[in-house]
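# Give me coordinates for this.
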Amino acid sequence: MLSSCKSSSYLRKTELTDLKASKTLKKTYLRIRNMSRKEIALGHQDATAYGVVWKHDGSGTLDRSDIDDVTGKFPAVYGFDIGHIELGNTHNLDSVPFDLMRKLIVKAHENGGIVTLSWHADNPVSGGSSWDTVPAVSQILKGGNFRKRYEGWMEKVALFIRSLKDAHGQPVPVVFRPFHEMNGSWFWWGAGNCSINDYVQLWRETVNLLRYEHKVHNVLYAYSPNTLNEKEEYLRFYPGDDFVDILGIDIYNHSGDDIYREALRNDIAVMRAFAASRDKPFALTETGNIQRGHPRWWTEVLYPAVKNSGIAWLLVWRNHSPEHFFAPYPEDPLADDFRMFGEHKDILFLKDIREIGFEPRPDFTRQPGK
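The predicted structure is shown next:
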């Protein structure tokens, strides 16, 4: 693929942190760069695994998502979480069977979608959940008392990612987003529960284990802090350009629409400037509305704050129940507003990103917001 490139700038833009990246991974990275010109791909966590009132039966015959139920279109980006793969469990922490997850990931890729993986790993020292803040990071670094346990965990992560193959036996590319929201204190890898230096070392050792020990070459690595308390926070935990392919940020509407809008505009601007200085694409890697009440939240709160922001995608979190959901479903009072949100030409669904190729796009012809 690289031998056909005509410009040095194009060659530079295909360089990934993994020098042995698979061809499919390089193509996915170029698609992501091209998506981010002025368009935003729509993503949903566990989109095809379950919805508010349904669950995949595992038979392979169910092809459904809540977003498709509302709009007649599937999302462009598919988020999955591999938490509890490290334990050797058959299901992840949200009760999705890993065998089913594998099938859904492969199908999403073969249909033209982008796949992202998060990892809510249990605390390797205490045995508690990701939210158990017993200090653990220093214990799983090289020389730590729990290093062998962590190396065993990484072997299981690598086996799962390497098992992702399409119908032709080619590796399925994924965006891997471990140890996210590190500037918050709620995870065992978060601020206050480990030093910044130890966090950076954990990230680097994790990437090196996958690349060199386990020969995993179908992964783009994404770094995603939570809502920033100050702009300097974005850089503070950064593990370095050689260990990150995509920049992200997680911002939820916890404290009301006005504060959420401001956080989106300010924090995405910080991320955008940081990304520009490093020539990396960036995304809103998690978002969602917790403070419900605005009848046109999608079109009047979220959309104005993200349009023309440069993010390659935005991913809303999972639909667990009528009391806990982030994407619309048919009975959601905001379903009509979401349909209007999805009618903006710069909001991309699955069928839209199928049209995005791998060649550089010097110009953008679609008019955003129309």
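
# For the rest of this, base every contact and every neighbour count on C-alpha atoms.
Noted.

# all strands of the stretch 51-200 of the chain, in order?
77-81, 114-119, 174-178 (DSSP state E, counting those that start in this stretch).

# Looking at those strands, which one is packed in the most?
Most buried of the strands of the stretch 51-200 of the chain, by mean neighbour count (mean count of other Cα atoms under 10 Å): strand 77-81, with a mean of 25.

# Confirm residue 251 sits in a strand?
Yes - when DSSP: H, G, I helix; E, B strand; the rest coil is applied, residue 251 is found to be in a strand.

# ok, back up a step: so which of the strands of the stretch 51-200 of the chain comes closest to residue 331?
For those, proximity to residue 331 was assessed by Cα to Cα; strand 77-81 is nearest, at 22.2 Å.

# could you check the angle strand 114-119 makes with the closest one?
20 degrees (axes from the mean of the first three to the mean of the last three Cα atoms, to 10 degrees).

# quick check, distance from strand 77-81 to the centre of its chain.
7 Å (Cα atoms, centre = their mean, to the nearest Å).

# what about residue 93, neighbour count?
Residue 93 has 18 neighbouring residues, counting by other Cα atoms under 10 Å.

# before we go on, could you also do this sequence so I can check it against the first one:
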Amino acid sequence: MIKKILPCFLFFCLPFVTVFGQLIDGKASLQTKNLYKNLAKLSGAKVLFGHQDDLAYGVGWKYQNGRSDIKDLTGEYPAVFGWDISGLETNQKENIDGVPFDKMKQYIKKAYDLGTINTLSWHMDNPISGKNSWDTSSIAVKSILPSGSKHLLYKSWLDKFSVFVKSLRGTDGKAIPILFRPFHENGGGWFWWGAKSCTPQEYKALWQFTISYLRDKKQLHNLIYVFNPCGFKTEEQYLERYPGNNYVDVLSFDYYQYGEVEKGESFAQDVAKNLAIQNKIARRSKKISALAETGYVEIPDANWWTNVFAKAIQENKPSYVLFWRNAGYREKEKDNHYYAPYPGQISAPDFLEFIKGNNILLQKGLKKYSVYN
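Predicted coordinates:
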């Protein structure tokens, strides 16, 4: 009996930052509603730590059952697992980073069974050129809107996505709730859906059509929709491509540190400023605030976690943060590519200190809140 009431009791101890609204999907599954409700209750008090492709591979290993760089270091998995479904639209067996979709389904199920959270991004191919999402040579967004020449093609992609999402079920047989972040980093110019390739009105129309099609036509009721601009310095810039409160559940942005270790201070200040802007909008709109992608490649600063990142999220805590993938050494690029620590990495001891404080939750910490119940 105590176990059943403990999570609810714990929530009463959390400081509520704002009153949150409802999911934009009125028919959302019970587990999806509960996840959103519990994320809202944790918001402002706890920060869920996430990692891209965490179960699939890490530095020096691939596809080892149950392994995780974060678990190897801390003894527990992340609280949030990120995945990308690029390639699903063109019937590929593997995604853009070589993760087989069959394995991805297993990982998503495992994450749900662990009581943790899954989020999906989609680096979908350019529908006109057939090249990858970084190909901006074609004006593609206009072509996939309802009156566009590639609209039927785009709907077929959404149909494939719907089949994939409907196949995601936990051991309990329930549809697995997914934080879905389409057309991310929309303020940048590097994707075919970015600011240099479509007008704000076209972007909003694409977002609104996509959500309406998935929710109303395809009857997907286990998605939580995550809006994701980047490169903003003002509230006006943040909202330039915002499709409206009826089409968004979570507000997020992406921000990475680049260059020398000395740039950590400016990175922390910039992230803090962006979180302040986003949180102000989130409170007004009754939405959840998150940092959907972040990190510092190779983490060469031994004290980066406590001296830089902790300061970045101190004043306006995001609901969750997702660090990018640990690909390790890449033969083609001749570089090391990882954003989260692992045993022996220079910042690993500092990371352990970071998660002791700062109200950071990993899998075991999140599990006691039973976010799907």
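
# that older thread, and the strands of the stretch 51-200 of structure 1 as JSON lines, adding distance to residue 103 of structure 1?
Formatted as JSON lines, the strands of the stretch 51-200 of structure 1 follow (distance: least, Cα to Cα, whole Å):
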{"stretch": "strand 77-81", "distance to residue 103 of structure 1": "12"}
{"stretch": "strand 114-119", "distance to residue 103 of structure 1": "12"}
{"stretch": "strand 174-178", "distance to residue 103 of structure 1": "14"}
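
# Any idea which of the ones you listed gets closest to residue 358 of structure 1?
Comparing these by Cα to Cα, strand 114-119 comes nearest, at 13.6 Å.

# post-alignment, that closest one versus structure 2, mean distance?
Strand 114-119 of structure 1, aligned to structure 2 and superposed, deviates on average by 0.6 Å (mean Cα distance after the TM-score superposition for structure 1).

# What range does that strand cover in structure 2?
Counting by TM-score structural alignment, strand 114-119 of structure 1 falls onto residues 117-122 of structure 2.

# got the contact list for that stretch?
Stretch 117-122 of structure 2 has contacts (Cα atoms under 8 Å, 6 or more residues apart in numbering) with 79-86, 108, 111-112, 177-184.

# Help me confirm that residue 72 of structure 2 comes into contact with residue 342.
Yes - if you go by Cα atoms under 8 Å, residue 72 of structure 2 and residue 342 touch, sitting 6.9 Å apart.

# Comparing those two, which residue is more hemmed in?
residue 342 (22 against 13).

# show me the contacts for the more buried one.
Neighbours of residue 342 of structure 2 in contact, by Cα under 8 Å, 6+ apart: 59, 69-70, 72-73, 348.

# Please pull up the equivalent of it in structure 1.
In structure 1, residue 342 of structure 2 lands on residue 329 (TM-score structural alignment).

# can you tell me how far its match sits from residue 46 of structure 1?
14 Å (Cα to Cα, to the nearest Å).

# Residue 94 of structure 1 pairs with which position in structure 2?
So, by TM-score structural alignment, residue 94 of structure 1 is matched to residue 97.

# Pick out the residue nearest the middle of structure 1.
residue 116 (4.3 Å; Cα atoms, centre = their mean).

# How many residues are close by the closest residue to residue 65 of structure 1 other than its chain neighbours?
Leaving aside its chain neighbours, residue 65 of structure 1 sits nearest to residue 48 (5.0 Å; criterion: Cα to Cα, 6 or more residues apart in numbering). Using other Cα under 10 Å, the number of residues around residue 48 of structure 1 comes to 26.

# Residue 48 of structure 1 reaches residue 69, doesn't it?
No - with contact defined as Cα under 8 Å, residue 48 of structure 1 does not count as touching residue 69 (11.2 Å).

# May I ask which of the contacts of residue 342 of structure 2 has the most neighbours?
Ranking the contacts of residue 342 of structure 2 using other Cα under 10 Å puts residue 69 first, with 24 neighbours.

# so that residue sits right up against residue 54, yeah?
Yes - applying Cα under 8 Å as the test, residue 69 of structure 2 and residue 54 come out as touching, 7.0 Å apart.

# what's the counterpart of residue 313 of structure 2 in structure 1?
Per TM-score structural alignment, residue 313 of structure 2 is aligned with residue 306.

# And residue 277 of structure 1, what's its match in structure 2?
Per TM-score structural alignment, residue 277 of structure 1 is aligned with residue 284.

# Reduced to three states, what does its match come out as?
helix.

# Ok, residue 276 of structure 2 next?
helix.

# And for it, nearest residue in space, chain neighbours not counted?
residue 316 (6.0 Å).

# how close does the one you found sit to residue 87 of structure 2?
For residue 316 of structure 2, the distance to residue 87 of structure 2 - Cα to Cα - is 35 Å.

# Please apply the same query to residue 74 of structure 2.
For residue 74 of structure 2, the distance to residue 87 of structure 2 - Cα to Cα - is 32 Å.

# For the residue nearest to residue 276 of structure 2, list the residues it contacts.
44, 272, 275-276, 279.

# Could you report the neighbour count for whichever residue in structure 2 pairs up with residue 76 of structure 1?
Matched by TM-score structural alignment, residue 76 of structure 1 corresponds to residue 79 in structure 2. By the criterion of other Cα under 10 Å, residue 79 of structure 2 has 27 neighbours.

# got it, and residue 300 of structure 1?
15.

# cool, and residue 57 of structure 2?
Considering only other Cα under 10 Å, residue 57 of structure 2 is surrounded by 21 other residues.

# Trace it over to structure 1, please.
Aligned partner of residue 57 of structure 2 by TM-score structural alignment: residue 50.

# Over to residue 220 of structure 2?
By TM-score structural alignment, residue 220 of structure 2 lines up with residue 216.

# how about its match, what does it touch?
Here residue 216 of structure 1 is in contact with 158, 161-162, 210 (Cα under 8 Å, 6+ apart).

# switch to 7 Å and redo it
Residue 216 of structure 1 makes contact with 158, 162, 210, according to Cα atoms under 7 Å, 6 or more residues apart in numbering.

# Tabulate the residues you listed in a markdown table, adding columns for neighbour count and distance to residue 88 of structure 1.
Below are those laid out as a markdown table (neighbours: other Cα atoms under 10 Å; distance: Cα to Cα, whole Å):
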| residue | neighbour count | distance to residue 88 of structure 1 |
| --- | --- | --- |
| 158 | 20 | 12 |
| 162 | 19 | 16 |
| 210 | 20 | 17 |
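
# As a markdown table, those residues with distance to residue 133 of structure 1 would be great.
Formatted as a markdown table, the contacts of residue 216 of structure 1 follow (distance: Cα to Cα, whole Å):
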| residue | distance to residue 133 of structure 1 |
| --- | --- |
| 158 | 25 |
| 162 | 30 |
| 210 | 25 |
